[in-house]
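Novice: the following comprises the amino acid sequence and a computationally predicted model.
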Amino acid sequence: MSRPLTDTLLHPLLRHLMDGITRAGLPLMLLDADGVVVDGNAALADRLGLDLDTARGRPCADVVQGRDVFGNVFCGPDCPVLAMWREGVCLHPYEIEAHGVGEPRKVTFVPIAVKLPDGEEPMLLQVVLDPTPAQRAAEADDPDPLTPREIEVLEGLARGLSTRGLVAALHISVSTVRNHLQSVFRKLGVHSRLEAVLVARARGLVGAIPPR
């Protein structure tokens, strides 16, 4: 379990979202509109092997120093993810190799654009996942793929539906929803609904993440 994020002056809505991701044990990085690292959690420090105190206040590109699958520089002043975010384009998960944290590490970033009320500056949440399980699943014939109904359950989770919401949307019982969720968690190798949605998005099992 990750420790709580450091105390920073953030909008309560954003803090609530970040705390939920942190409680799920997922690595999280928060960026401002300029792509500067505002905050992160202990899971992020562990996953990327970085010092949060050193990372805060620096451009994400300098901290991560990502390269694409061909070894080309991905992170920099012309970051395509930041450009898409500023233009209001739907953001998709992407895989890079981080070179700014010691030994290069392959990771999948799942970006979540957050538009805050009261005219506050928008923020970008970056959830960092290990791509290895997804790579293995993509490279091999999966002996236990998700069923169409399980995909529907995942899509419902991605829309923020609760158990009762899934019951109403799919016209199935509470116990059936719970059985589907247990099966989805097992097949994706996750332990929470939030983690299931993020992994599913990273693997292309559910849709892209629209600006919020």
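Specialist: Nice, I can see it. Numbers count the residues shown, from 1 in each chain.
Novice: from now on I want contacts and neighbour counts done on CA atoms only, so please keep to that.
Specialist: Fine.
Novice: list the contacts of the longest strand belonging to the chain.
Specialist: Looking across the chain with DSSP state E, the single longest strand is strand 105-114. By C-alpha atoms under 8 Å, 6 or more residues apart in numbering, the residues outside strand 105-114 that reach it are 14, 48, 85, 91-99, 122-131, 198, 201-202, 209-212.
Novice: PyMOL command to pick out the buried ones of those?
Specialist: In PyMOL, this line selects whichever of the contacts of strand 105-114 come out buried by 16 or more other C-alpha atoms under 10 Å:
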select buried, resi 14+48+85+91+92+93+94+95+96+97+98+99+122+123+124+125+126+127+128+129+130+131+198+201+202+209+211
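Novice: let's bring in a second one:
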Amino acid sequence: MATGTHGIVFSTGEPAFAVDRHGVILAWNEAAASSLGYTEAEALGSNCWQLVRGKDTFGNRYCCEHCPMMEMAVRHQSPYRCSMSLKTATGTLKRYKVSTLVLFDGHDGETLIHLCHAEPGGSMNTSRVSSDSNHDANSSLGILTPRELQVLQHLADGHATEDVATLLSISTATVRNHIEHLLHKLHAHSRLEAVAVARRLGLI
């Protein structure tokens, strides 16, 4: 593990952990152990999507083998800050504001460092989240227009607003309007979250 990765993870008092491009946890600080309940020994070497099983604000599965944040990192794009619920060792979910740093290493590939700021009153029961997730998924399916789906697919492919406008032969202002509408319809707070929600719902 690179010294830089270790130094960043262990230099903050906030829960923080690092994963490689395959989702394997490389570093896990004391604050993460205290907040989430997994010891460093339990976390290291585990796949993040199997251990913390991150979900978005509405309970849709966010962490997965094909991590949208890692996909952005591979394209040398910066992941946005987002709200995420992580599973603790006791089985409950805790809400965090997650900021992600990307470290690029020519030999080992990309490393993601997740800095997690716990939200007040952010614990919830997993059974309730599962029920809410199913409800949100059912209510969200089929609500996007064909053009909004096109825009969303281009965002998922890593295209910027100007690129989407060129590809669809529309103005950047129109693209921004479509993005605003699809964010609202998917209850997402960022483009990254919208892509993640759409993938969970099978829209793209």
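Specialist: Arrived safely, thanks for sending. Since this is a predicted model, take the numbers as computed values, not measurements.
Novice: heading C-terminal from the longest strand of structure 1, find the next helix or strand.
Specialist: strand 123-129 (DSSP states H and E).
Novice: so that next one versus strand 105-114, what angle?
Specialist: 150 degrees (axes from the mean of the first three to the mean of the last three C-alpha atoms, to 10 degrees).
Novice: heading C-terminal from strand 123-129 of structure 1, find the next helix or strand.
Specialist: That would be, after strand 123-129 of structure 1 and using DSSP H and E, helix 132-139.
Novice: buried residues, that next one. List them.
Specialist: Ala134.
Novice: check the offset of that helix from the chain's centre.
Specialist: Helix 132-139 of structure 1 sits 17 Å away from the centroid of its parent chain (C-alpha atoms, centre = their mean, to the nearest Å).
Novice: cool, stretch 180-190 of structure 1 as well?
Specialist: 17 Å.
Novice: so where in structure 2 does it end up aligned?
Specialist: Mapped onto structure 2 using TM-score structural alignment, stretch 180-190 of structure 1 covers no residues at all.
Novice: ok, Asp132 of structure 2 - contacts?
Specialist: Phe58, Gly59.
Novice: quick one: the one helix or strand it maps to aligns where in structure 1?
Specialist: Assigned by DSSP H and E, Asp132 of structure 2 belongs to helix 126-140. Aligned using TM-score structural alignment, helix 126-140 of structure 2 spans no residues in structure 1.
Novice: grab the longest helix from structure 1 for me.
Specialist: helix 174-188 (DSSP state H).
Novice: the longest strand of structure 1 to helix 132-139, inter-axis angle?
Specialist: Using the same axes, to 10 degrees: strand 105-114 of structure 1 against helix 132-139 is 100 degrees.
Novice: residues in structure 2 matched by strand 105-114 of structure 1, start to end?
Specialist: The aligned range for strand 105-114 of structure 1 in structure 2 is 94-103, by TM-score structural alignment.
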